[in-house]
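Student: I'll drop the sequence and a predicted model, then ask my questions.
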Amino acid sequence: MATVLAPLADRWRVVKRSLERPLTSYYLILGGTSMLLAIGLMMVLSASSVYSFKVHDSSYYIVLKQLTWVAIGLPAAWVASRIDRRWLRRLAWPAVGVAVVLLALTQTSLGFAVNGNRNWLALGPLTVQPSEIAKLSVVLWAADVYARKERLLGNPVQALVPVAPVVVMISGLVVFQHDLGTALVLFAILLGMLWVVGVPARLFGIALSVVGVAAFYLAASNAERRTRLTSFIDPFADFQGAGWQAGHGLLGMASGGLLGKGLSASQQKWGSLPEAHTDFIFAVLGEELGLVGTLLVLALFGAVAYAMIRLAINTADPFVRYASAGICIWLMSQTLINIGMVLALLPVIGIPLPLVSYGGSALVPSLVALGLLVGFARDEPEARAALRARRRDRAPRDDDGTTPRSGVPAVLAGGLRSRRRGTERGRA
């Protein structure tokens, strides 16, 4: 038995040493995000091709729009990774105000409804979903508030005010748009942040109960939501009605098997599965890439989540701690809700899968948030030192050790510099 476990123990030690390196968070966030984005583009092309050809007379119309959003999101993420932290904290306050104004504008003539949710805004040629912008704004603003009140957070009132009232107000605006899914994500962010700042368990339990009761009331007060709430328990009981989407999502996942049917071989995307390239893209992924593909996506999300948690634990900056934790709670809660929805473990409430589902309003804020985390990870003291050492090691040299910059052999450069300093001292 010992001979069998010894190689496993050695491999675990190697993995553990790798995870303890200074640049672990940096590379996990950068690599995991890049791979999820690539898988997302591939799956958007596959899942949307039939619908895109039917509606827009081109199989590539939707994926080209997604590529446009990626072309906007990646530079925005790069800028976010380079932005000064002090400026970021200053921008968080007006960002929340802008998010509230945009949410309110959806109830004017500029707003329009999609699938019964009036949560879209027409700004010239662009259509924007303000609630997606609100998620990032709330996280950064709450992180700045908690960083400023770091020494006062032992008082539950200081931990609750003003964050809880503002998040509840924004969630109310989102609920007024009939977007229960986004409201649940905002409540998850609030509860997660309260847990991170150390709110007493009793108060945290009360807040969790209030959110649960409010969510149940909002779901039960609307006939359509009430039907969704009950139909997910057994989608096949009303397969031709309320259980159609959840049922076909399960059929797609089940038919994929271990390795899947292959890319572009999905049958559900031919019209049986609504929102195949948005909220239910994970079902198409499971059908085409099988259990292996779905586990790969889950592993990538897990790696990114580990890096975010590691960053929040290791940093000495309270703003970075709360921002990293808040972004982790936001993206991972949204991931769990989406996958739970596809697996019929949760009601169908219209939540996209981060980085994978189609949609620029969700993709760009997610990329900006991850860009911020890349910047946080790169600015860790040990990470900065490791990056500087790596740049020095990669500096080009000639075969004789000559540095291209000076044209002097590296071995002699130190002697020449010391001789020059001695001459200058003699002149003095």
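Tutor: In hand now; what should we look at? From a predicted model like this one, the values you see are computed outputs, not experimental measurements. Numbering: from 1, shown residues only.

Student: use CA for all of it now, contacts and neighbours both
Tutor: Will do.

Student: Next, work out how far apart P75 and S81 are.
Tutor: To S81, P75 is 10 Å away according to CA to CA, to the nearest Å.

Student: These two - which one has more neighbours?
Tutor: The residue with more neighbours, out of P75 and S81, is S81; 22 against 15, by other CA atoms under 10 Å.

Student: so who does L160 touch?
Tutor: L194 (CA atoms under 8 Å, 6 or more residues apart in numbering).

Student: how close does it sit to V210?
Tutor: Distance from L160 to V210, counting by CA to CA: 14 Å.

Student: What of A6?
Tutor: The gap separating A6 from V210 is 50 Å, by CA to CA.

Student: right, and A377 touches P22 too?
Tutor: No - the criterion here is CA atoms under 8 Å, and A377 misses it with P22 at 9.0 Å.

Student: For my notes, confirm L121 occurs in a strand.
Tutor: Yes - the assignment for L121 by DSSP: H, G, I helix; E, B strand; the rest coil puts it in a strand.

Student: Roughly how far does the closest residue to it other than its chain neighbours sit from D144?
Tutor: Once flanking residues are discounted, L121 sits nearest to G111: 4.5 Å by CA to CA, 6 or more residues apart in numbering. Using CA to CA, one gets 30 Å for the distance from G111 to D144.

Student: quick one on the thing from earlier: quick one, what contacts the residue nearest to L121?
Tutor: Counting by CA under 8 Å, 6+ apart, G111 touches L105, R118, N119, W120, L121, A122.

Student: Quick check: the first one vs N115, distance?
Tutor: Taken as CA to CA, the spacing of L105 relative to N115 amounts to 18 Å.

Student: Counting neighbours, go ahead and name the busier of those two.
Tutor: More crowded of L105 and N115, by other CA under 10 Å: L105, with 17 against 8.

Student: Not counting residues beside it along the chain, what's closest to that one?
Tutor: Going by CA to CA, 6+ apart, L105 has G111 as its nearest residue, at 6.4 Å.

Student: just Y26 next, same as before
Tutor: Counting by CA to CA, 6+ apart, the nearest residue to Y26 once its immediate chain neighbours are dropped is A377, at 5.0 Å.

Student: got another, please set it beside the one above:
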Amino acid sequence: MVEWLAHPQASFYLVLVPAVLLLALGVMMVLSASSVYAFVRYDDAYYFVKRQALFLVVGGVLAFVLSRRSPKQLKVVAWVLVLAALVLQLLTFTPLGFSNNGNTNWLRVGSISIGQPSELAKLGIVLWGADIFARKHKSLADPRHLLIPFLPVSLILIGLVALQSDLGTAMIMGALVLAALWYVGASWKVIGSILGAVGLAVAALVITTPYRMTRILGFFNQDLDPLGVNHQPIKAIFALASGGWWGLGLGASRQKWGGLVESHTDYMLAVIGEELGLVGTLVVLCLFLVLGYAGFRIAMRSDIRFCRYAAAGITSWFMIQALVNIAVVLRMMPVMGVPLPLLSYGVSALVANLMGLGVLLSCARQEPASRAYLRRRRRRAGRALVTTAGGRG
């Protein structure tokens, strides 16, 4: 194992293998968790899994393209992403925006939903911030250079998301901003000041919004309103508990029959626990741990600042969001409406996740040892081609 980890391409495959396994499991579990709801609502048990599979292909193509890009090209992509996210987020305030489960952070053209721009904004903040910090690395000791323009632009995007009643996503984005500042060496005074201001803003948004206050009260009093605010959390625990060690079997979930309405999205882990048991759940957690290790390994080994910051940011995005989702399912946090990366249904989230994986794979290929290995392999391939052509001549 130690020898394998020393291989120049180890980081690349440490990202690729767990990601592919999680994505494959995700498609299977979307089919299992959504089939009943899809049949009742759309008269097609395969409605959600077909969409997930289609956008898995779309996202996979984008991931492959991004994985072959150079850091210079990825920096251009970063600017395109953050500008696109800003424009699309503004469009949610026009007639193109619509509400879904109280969240108005959605876009559609005609009858076709094109997803949530906030998912693109997460990746945009990470990559654009990585480029900004890489360009200004010699000046980051000065708080003005550290915070401007990264913090104002990020706060605008986060504010637009929060105004559309998607506080859970806004908080994930805020966590990514704080993580990025910490990675580039921001002082605890700066981070603490920002965290305090954000905490006050979140508290104000919660206190002034009745349904958010109800969720908080339901979290602290878990016997409150078992058919209302605590219905989903209770059913999630029932699902996990009924799975035992080995689960009820793939497709055998009982809670997806109306108990867990969001079984294919926010509560995917509960269905995994019910059908695949504690063992299956632990396998999923281990895959996320391997992915997290690989991402931070890339960040530590890279000699390119952009790749270092981008890898750390993308890995933080996956790990923070996974931790929040798992904590909600286990009733360790209030309901926040945050999906499980790579596993939950959600086409915009899936495409954004895959694009992030593509960038992470590109950064893995840019590790010093990997660059040298790939150069040697290209030279050998070139010599073999010349030899073959000469022999035929």
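Tutor: Structure received. It should be emphasised that the depicted structure is a prediction, and the values quoted were computed from it without experimental measurement.

Student: Quantitatively, what TM-score do the chains reach?
Tutor: Superposed pair, TM-score by TM-score structural alignment, normalised by the length of structure 2: 0.94. Supporting alignment: 389 aligned residues with a CA RMSD of 2.0 Å.

Student: Spatially, which two of the contacts of G111 of structure 1 are the most separated?
Tutor: R118 and A122 (11.4 Å; CA to CA).

Student: which stretches of structure 1 form strands?
Tutor: Counting by DSSP state E, structure 1 has strands at residues 111-114, 117-123, 126-128.

Student: What is the neighbour count of M308 of structure 1?
Tutor: 28.

Student: Mind listing the shared neighbours of R118 and A122 of structure 1?
Tutor: G111, F112.

Student: Just want to know which of the two has more residues nearby.
Tutor: Set R118 of structure 1 next to A122 and count neighbours by other CA under 10 Å: R118 wins out with 20 against 15.

Student: Alignment lookup: that one to structure 2.
Tutor: Counting by TM-score structural alignment, R118 of structure 1 lines up with T104 in structure 2.

Student: tell me the contacts of the residue nearest to Y26 of structure 1?
Tutor: Neighbouring residues of A377 of structure 1 by CA under 8 Å, 6+ apart: L23, S25, Y26, L311, A383.

Student: The second one matches what in structure 2?
Tutor: Using TM-score structural alignment as the criterion, the counterpart of S25 of structure 1 in structure 2 is S11.

Student: T294 of structure 1 now?
Tutor: For T294 of structure 1, the residue aligned by TM-score structural alignment is T281.

Student: Surely its match touches I272?
Tutor: Yes - if you go by CA under 8 Å, T281 of structure 2 and I272 touch, sitting 6.4 Å apart.

Student: who's more crowded, the two?
Tutor: I272 (31 against 22).

Student: Tell me who's in contact with the aligned residue in structure 1 for the more buried one.
Tutor: Using TM-score structural alignment as the criterion, I272 of structure 2 maps onto L285 of structure 1. Going by CA under 8 Å, 6+ apart, L285 of structure 1 touches M43, M253, G293, T294.

Student: ok, the residues you listed vs E132 of structure 1, which is closest?
Tutor: M43 (21.5 Å).

Student: which residue lines up with the closest one in structure 2?
Tutor: Aligned partner of M43 of structure 1 by TM-score structural alignment: M29.

Student: any idea how far that match lies from T265 of structure 2?
Tutor: 10 Å.

Student: So between the two, which is more surrounded?
Tutor: Per other CA under 10 Å, whichever of M29 of structure 2 and T265 has more neighbours is M29, with 25 against 20.

Student: In contact with the more buried one: list those residues for me.
Tutor: Listed by CA under 8 Å, 6+ apart, the contact set of M29 of structure 2 reads H264, M268, V271, I272, L343.

Student: Test my guess that S139 of structure 2 contacts F133.
Tutor: No - under the criterion of CA under 8 Å, S139 of structure 2 is not in contact with F133, lying 9.1 Å apart.

Student: Quickly list what's touching both of these two.
Tutor: L146.

Student: Which one's more surrounded, the two?
Tutor: Comparing S139 of structure 2 with F133 by neighbour count (other CA under 10 Å), the higher total belongs to F133, at 24 against 12.

Student: What's that one aligned with over in structure 1?
Tutor: So, by TM-score structural alignment, F133 of structure 2 is matched to Y146.

Student: what does P347 of structure 1 align to in structure 2?
Tutor: Using TM-score structural alignment, P347 of structure 1 sits opposite P334 in structure 2.

Student: wait, A80 of structure 1
Tutor: Per TM-score structural alignment, A80 of structure 1 is aligned with L66.

Student: Once you drop chain neighbours, what's closest to that match?
Tutor: Residue nearest to L66 of structure 2 in three dimensions, not counting chain neighbours: G358, with 5.0 Å by CA to CA, 6+ apart.

Student: try E274 of structure 2
Tutor: G243 is the one closest to E274 of structure 2 (CA to CA, 6+ apart), at 3.8 Å.

Student: Run a quick check on the one you found versus L276, I expect a contact.
Tutor: Yes - between G243 of structure 2 and L276 there is a contact at 6.8 Å, judged by CA under 8 Å.

Student: if I look at the two, which residues touch both of them?
Tutor: With CA under 8 Å, 6+ apart, G243 of structure 2 and L276 have no common neighbours.

Student: What count of nearby residues applies to V408 of structure 1?
Tutor: Summarising burial for V408 of structure 1: neighbours were counted as other CA under 10 Å, giving 15.
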